[in-house]
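[1] following is a predicted model, sequence given first.
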Amino acid sequence: MKTLVLSAHPDASSSMTIPFFERATSVLESVTWRSIESVYNEQLNVHREQDFLKPFNRIVFQFPMYWYSCPASLKQYIDDVFTRKFTISCKSLKNKELGLVVTTGNSSHDFQAGSLEKFTFSELLRPFEAIANKIGMIYLRPLIVDQFQYKSVKEKQRLLVEYLQYLDTASPFSLRNREVWLLKQFDLLESSLDTDTSKILRVIFHEISRRQDQLDDLKISIKEIRDQEE
């Protein structure tokens, strides 16, 4: 699977999240990082940009939330590149996946009914889901990154793994698929690890695999019970 991250940020040089996420994508050969602002700085060629999008299986819009929507550069990019001929007549993006990575300075707990912001992220991001539905893309559950500047080192480490999985794990983002992704990353890293670290991680992932097998057996048993009840 090939993933394209289209990052939109009006002031990337002052962003704390852009360097964090851009460096993270460098460890995954299947992921390409692209700044929308740099595309316009180099003068957008619409047909060339459309051809650039075609090989990717998953396209991820990454942006800070600006007044409950995306920055103007991303909106302009969608208007310019996602033309009716390209998306509807030619169906060039049909069956590709559309993901969103949204950063916000407010706590995610504020975005719910009865709280400070009143509306959920699902409600506020509905226009992107509508776009995906209109052009036949598969809309993925958005990854919300709130209050990055206040996160501890451990929280950032967990976020890093969650982010890489969002870009590279096969959908749906089930426990099984995320564990398969972790095992794959370990296999790729094992040759570069020292012996002791490799042994420790091997034990950890063996336990993950064992528990996943137990979970699969449990699911089969539950299904058999339900079938008998019916």
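    Okay, I see it. Numbering: from 1, shown residues only.

[2] can we go C-alpha only for contacts and neighbour counts from here?
    Will do.

[3] ok, and what's touching stretch 151-161?
    Outside stretch 151-161, the residues that touch it by CA atoms under 8 Å, 6 or more residues apart in numbering are 21, 24, 148.

[4] please compare the first structure with the one that follows:
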Amino acid sequence: MKTLILVSHPKVDESATQAFLKTSADSLDNVTWRVIDRLYAADRLDVIAEQTQLQNFDRIIFQFPMYWYSSPASLKRYMDDVFSRKFVIAKRGLKNKEFGLVITMGDKLVDFQAGGREKFTISELMKPFEAFANKAGMIYLAPLIIAQFGYWSVLEKQKKLVDYLQYLSAPMPLNLENREKWLLVRLKQLQVGKSAQQREMLDLIIDSIDSRQDQIDDLKMNIKMIRDQEE
């Protein structure tokens, strides 16, 4: 699977959050990182080339800081320029591709809920993107929110790193089974070049996860049998 990250950020080079995410994304194969603002700054946006490139990816991620409950202007400009009706509707150029949002913000996530200070959830505020995905025939993924990154502990950053990498490359939906499958692949990749002792330790972790997967499969089978009997 190939993933394209389209970053919209007017000051991306000054953003510690984006630097963290870029370093994280660079650890994955088949993930491409592009900054929309740089394309426009260099006057290098070729609409046909962009449309062609988009078709080469399976998962497309818009990544941006939330500006007044939406994205920065460069992303709107990109969508207006590249996502023509001919490309999106007539040619169905984005059909069946996965479409996700990685949203960074300085506000507390708890404020964005019914009864919270902001009154609306992030999902509600991002409905225009979901509507676009629906119109384009894309598979819309629940947004990944990164709130108040500067206040996080090292442990919190490590946890979000895993969440982010899975959002970019794991099979969807991000349920327990798919998360564990993704983790197994990553652990096996980590074994390359490690010492015998390190490989042995990783083998123990892999075996433990495999065993848990077998238990989950058995549980699913038992539940299915019970449901079949009830019918």
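    Sure thing, it's come through. What you see is a predicted model; the values in this text were computed from it and never measured.

[5] related to what we said a few turns ago, ok, the contacts of stretch 151-161 of structure 1 vs Ser7 of structure 1, which is closest?
    Closest approach to Ser7 of structure 1 among the contacts of stretch 151-161 of structure 1 (CA to CA): Phe21, at 9.9 Å.

[6] now do the closest one against Lys154 of structure 1, distance only.
    Look at Phe21 of structure 1 and Lys154 of structure 1: by CA to CA, to the nearest Å, they are 16 Å apart.

[7] also Tyr163 of structure 1?
    14 Å.

[8] who has more neighbours out of the two?
    Legend: neighbour count by other CA atoms under 10 Å for Tyr163 of structure 1 and Lys154, higher for Tyr163 (19 against 9).

[9] name the helix or strand for the residue most central in space within structure 1, please.
    What sits nearest the mean C-alpha location of structure 1, by CA atoms, centre = their mean, is Tyr166, with 3.6 Å. Following DSSP states H and E, one finds Tyr166 of structure 1 within helix 153-168.

[10] do Lys223 of structure 1 as well
    helix 195-229.

[11] map His106 of structure 2 across to structure 1 for me.
    I think there's a mix-up here, since residue 106 of structure 2 is Gly and not His. In structure 1, the residue matched to Gly106 of structure 2 (TM-score structural alignment) is Gly105.

[12] just how off-centre is the helix holding Lys223 of structure 1 within its chain?
    Chain-centre distance of helix 195-229 of structure 1: 25 Å, with CA atoms, centre = their mean, to the nearest Å.

[13] one more: stretch 85-94 of structure 1?
    22 Å.

[14] who's in contact with that stretch?
    50, 54, 134-137.

[15] of those, closest to Ala12 of structure 1?
    Nearest to Ala12 of structure 1 among these, with distances taken as CA to CA, is Gln50, at 23.9 Å.

[16] pipe the contacts of stretch 85-94 of structure 1 into JSON lines and attach neighbour count and secondary structure per row.
    Formatted as JSON lines, the contacts of stretch 85-94 of structure 1 follow (neighbours: other CA atoms under 10 Å; DSSP: H, G, I helix; E, B strand; the rest coil):
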{"residue": "Gln50", "neighbour count": "17", "secondary structure": "helix"}
{"residue": "Lys54", "neighbour count": "12", "secondary structure": "coil"}
{"residue": "Lys134", "neighbour count": "12", "secondary structure": "helix"}
{"residue": "Ile135", "neighbour count": "21", "secondary structure": "helix"}
{"residue": "Gly136", "neighbour count": "19", "secondary structure": "coil"}
{"residue": "Met137", "neighbour count": "23", "secondary structure": "coil"}
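
[17] count the neighbours of the match of Gly106 of structure 2 for me.
    Neighbours around Gly105 of structure 1, by other CA under 10 Å: 13.

[18] ok, back up a step: give me the next element, helix or strand, following the helix holding Tyr166 of structure 1.
    With elements assigned by DSSP H and E, the helix or strand that comes after helix 153-168 of structure 1 is helix 175-189.

[19] can you list the residues that contact that next one?
    Outside helix 175-189 of structure 1, the residues within contact range by CA under 8 Å, 6+ apart are 165, 168-171, 201, 205, 208, 212.

[20] and those residues, which two are furthest apart?
    Pairwise over the contacts of helix 175-189 of structure 1, using CA to CA, the maximum falls at Ser171 and Leu201, 25.0 Å.

[21] for the residue nearest to the centre of structure 1, what are its contacts?
    Residues near Tyr166 of structure 1 by CA under 8 Å, 6+ apart: 143, 173.

[22] let's see it at 10 Å
    3, 60, 99-101, 140-143, 160, 173, 178 (CA atoms under 10 Å, 6 or more residues apart in numbering).

[23] most neighbours among those residues, which one is it?
    Most neighbours among the contacts of Tyr166 of structure 1, by other CA under 10 Å: Gly99, with 26 neighbours.

[24] quick check: closest non-adjacent residue to that residue.
    Val60 (4.4 Å; CA to CA, 6 or more residues apart in numbering).
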